[in-house]
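Participant: What follows is a protein structure lacking sequence information:
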C-alpha cells in the first residue's frame, strides 16, 4: 500500500511506474470517479517520456501514444462508457500489446481472464487530496513491483 498525500504524489508514483513499463504490460486502474485514475495515468505517460497535455480518454475511449513521443507505444483506454462487453473486442486491444503497453481505466468492464498477468491498481479517496494506492501484481510484474 502507498499513501498519496496529494495530486503531485499521485503523478510522481505514476512516473515511477511509467519508467518500469515494457511491451506487453497491462495496467488496470480502478477506483471511483475522482479517485485519481487519470492523474495516475498522466504520471505513467510522463514516466514514458510524454511531455504534452494528457487528455482523459473518456470520450475517445482509446488514446494512443507512439514513438518517439513515448519510450514504448502505449494506449490509454477508458472503458467507462462501454456497456456491452462485445464492444471491447472491437477496439483491438490485444493488437496493442504486440507492440506496446496498455493503461486501462474501468477495467471491470473486461473479463477477469484478460488481467491474469496484469498489474491491478486500486485508488481510493481517503481525504480531500489523499489517496490510498493498493495493488495486485501478476507474474509479469515479479521483480518490478512494488514501487519503493
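Facilitator: Now that the structure is in, tell me what you want to look at. Everything numeric here is computed off the predicted structure, so don't read it as measured data.

Participant: Please count neighbours and contacts with C-alpha atoms only from this point.
Facilitator: Will do.

Participant: Show residues contacting the lengthiest helix in the chain.
Facilitator: When the chain is parsed with DSSP state H, its longest helix is helix 7-20. Residues outside helix 7-20 that contact it (CA atoms under 8 Å, 6 or more residues apart in numbering) are 4, 36, 39-48, 129, 131, 144, 147.

Participant: let's see 6 Å
Facilitator: 4, 40, 43-44, 46-48 (CA atoms under 6 Å, 6 or more residues apart in numbering).

Participant: Take those residues and keep only those in helices.
Facilitator: 40, 43-44, 46-47.

Participant: Compute the first-to-last residue distance for stretch 89-109.
Facilitator: One end of stretch 89-109 to the other measures 11 Å (CA to CA, to the nearest Å).

Participant: Let me see the contact set for the residue nearest the centre of the chain.
Facilitator: The residue lying closest to the centre of the chain (CA atoms, centre = their mean) is residue 103, at 3.2 Å. Contacts for residue 103 (CA under 6 Å, 6+ apart) come out as 27, 76.

Participant: swap the cut-off to 10 Å and go again
Facilitator: 25-29, 37-38, 41, 44-45, 62-63, 74-78, 119 (CA atoms under 10 Å, 6 or more residues apart in numbering).

Participant: Now do the contacts for residue 135.
Facilitator: Residue 135 touches 1-2, 28-30, 119-123, 145-146, counting by CA under 10 Å, 6+ apart.

Participant: swap the cut-off to 6 Å and go again
Facilitator: 120-122.

Participant: want to compare, so here's the second one:
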C-alpha cells in the first residue's frame, strides 16, 4: 500500500468530512455527544479555508484527517480521526508527526489537542506520542506537547546569561531538571538563574550539600538547588528539612532525570551538552548547547528568549 499525508484546503472538504463521519460515528455513544457529528461539508470547508488541515491517503483513498486551529504560538489539532478500517495501521501516528512538522514550519512552539476522558485509549494514544495532560473541563481533557528548544552557549558568560534569561520566565513552584556530564555547565547555568532571580548567597555546586536554599533578596521566589546524584528517590527531599516549601520556590535539580519528574507535572528539562574531545581539558563552563524540553501546559504559550 502507498500512504501519503497531504496538507489540504477547502478543496478536500468532502474527503475530510467523510473521514470525520466514519471515525467519530464509530465511537461509542458519549454524553454530551461529540461535536464532530454536527459538522457539515460546509463547516469543514470553512475551517479548511481558514487554517487548513491534513488528509491521510492510502492508495488514494482518504483514511485519516485533522483540522488545524492556530492559537498564538500553539497549533491545536481538531477533528482528528482515522476511519475504522485503517485504525491500528500507523495512520494516526503519521498524522501526528506530519502535524508537528507543520506546526514547527509555522513557527509554533507547541501543539494541543482535546480528548474525551471516557475514551482512555484515545488519551493513552496522545500520551504515547509525547503529549502531557493539562486542564480538564468536564468530559474534556486538554493535552499539550511543547517542542524542544536549542540554544548555543559557546562561553561561560553565555551560559550564565542564558540562566538569567530563563530566570525571567520563572515563577514560584517551577521545576528545572538539569542533566549533563560532569563539567557540562549545570552549576554555571544555575548561577545565572540565581542571579536573574536575585537570590542571596553564591550559587555553587551542591555536591557536598544535597540541597541549598537561596532566599530572594527582592521578595520573589527562593532558589532551591538540589544535587540528586546521591538521592535514591525524590521522596528523600522530604527528609532534608528545607527552610522553604517547593511550591514557594524555583527548584533546580542537577542529575534529576529519572528521579525528579514526580515533583511537578509542568517542568523544564534542560540537557547541557559540551564539546567533545579531551575531557581533562574541559571545565564546568565549557557549554556548547542547551536543549530545553518544556513539559506541560505551563510552557505552551511562553515567548522564549533568543
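Facilitator: Sure, I can see it. Not measured: the values here are computed from a predicted model.

Participant: picking up where we left off before, secondary structure class of the residue nearest to the centre of the first structure, three-state.
Facilitator: strand (DSSP: H, G, I helix; E, B strand; the rest coil).

Participant: re the thing from before, which one of the ones in helices among the contacts of helix 7-20 of the first structure sits closest to residue 84 of the first structure?
Facilitator: Distance to residue 84 of the first structure across those (CA to CA) is lowest for residue 40, with 26.1 Å.

Participant: and the closest one, how far is that from residue 85 of the first structure?
Facilitator: Residue 40 of the first structure is 25 Å from residue 85 of the first structure, by CA to CA.

Participant: Look at residue 140 of the first structure and give its secondary structure.
Facilitator: Strictly by three-state DSSP, residue 140 of the first structure counts as helix.

Participant: can you redo the ones in helices among the contacts of helix 7-20 of the first structure as JSON lines with neighbour count?
Facilitator: Below are these laid out as JSON lines (neighbours: other CA atoms under 10 Å):
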{"residue": "40", "neighbour count": "25"}
{"residue": "43", "neighbour count": "25"}
{"residue": "44", "neighbour count": "26"}
{"residue": "46", "neighbour count": "23"}
{"residue": "47", "neighbour count": "23"}
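
Participant: could the contacts of helix 7-20 of the first structure go into a markdown table alongside distance to residue 114 of the first structure?
Facilitator: Output for these, formatted as a markdown table (distance: CA to CA, whole Å):
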| residue | distance to residue 114 of the first structure |
| --- | --- |
| 4 | 28 |
| 40 | 21 |
| 43 | 24 |
| 44 | 21 |
| 46 | 26 |
| 47 | 25 |
| 48 | 23 |
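
Participant: so which of those residues comes closest to residue 108 of the first structure?
Facilitator: Nearest to residue 108 of the first structure, judged by CA to CA, of these is residue 40 at 17.7 Å.

Participant: got a list of what that closest one touches?
Facilitator: By CA under 6 Å, 6+ apart, residue 40 of the first structure lies in contact with 10-11, 14.

Participant: which bit of the second structure covers the following helix or strand past the longest helix of the first structure?
Facilitator: Moving toward the C-terminus from helix 7-20 of the first structure, the next helix or strand (DSSP states H and E) is strand 26-30. Matched against the second structure by TM-score structural alignment, strand 26-30 of the first structure falls on residues 175-179.

Participant: superposed on the first structure, where does that stretch end up, distance-wise?
Facilitator: Here the mean offset of stretch 175-179 of the second structure against the first structure after fitting is 0.5 Å, by mean CA distance after the TM-score superposition for the first structure.

Participant: how about residue 245 of the second structure, what's its partner in the first structure?
Facilitator: Checking TM-score structural alignment: residue 245 of the second structure goes with residue 96.

Participant: So what's the residue count around the closest residue to residue 69 of the first structure other than its chain neighbours?
Facilitator: The shortest distance from residue 69 of the first structure to any non-neighbouring residue, by CA to CA, 6 or more residues apart in numbering, is to residue 50 (5.5 Å). Number of residues near residue 50 of the first structure (other CA atoms under 10 Å) recorded here: 19.

Participant: Residue 50 of the first structure reaches residue 68, doesn't it?
Facilitator: No - applying CA atoms under 6 Å as the test, residue 50 of the first structure and residue 68 come out as separate, 8.9 Å apart.

Participant: show me the contacts for the counterpart of residue 255 of the second structure in the first structure.
Facilitator: In the first structure, residue 255 of the second structure lines up with residue 106, judged by TM-score structural alignment. By CA under 6 Å, 6+ apart, the contact list for residue 106 of the first structure reads 30, 79-80.

Participant: what about residue 180 of the second structure, distance to residue 266 of the second structure?
Facilitator: Residue 180 of the second structure is 20 Å from residue 266 of the second structure, by CA to CA.

Participant: One more: residue 111 of the second structure?
Facilitator: Residue 111 of the second structure is 15 Å from residue 266 of the second structure, by CA to CA.

Participant: Next: residue 286 of the second structure.
Facilitator: 29 Å.

Participant: about what we covered before: just the ones of the contacts of residue 135 of the first structure in strands?
Facilitator: The strands, defined by DSSP state E, take in 120-122 from these.
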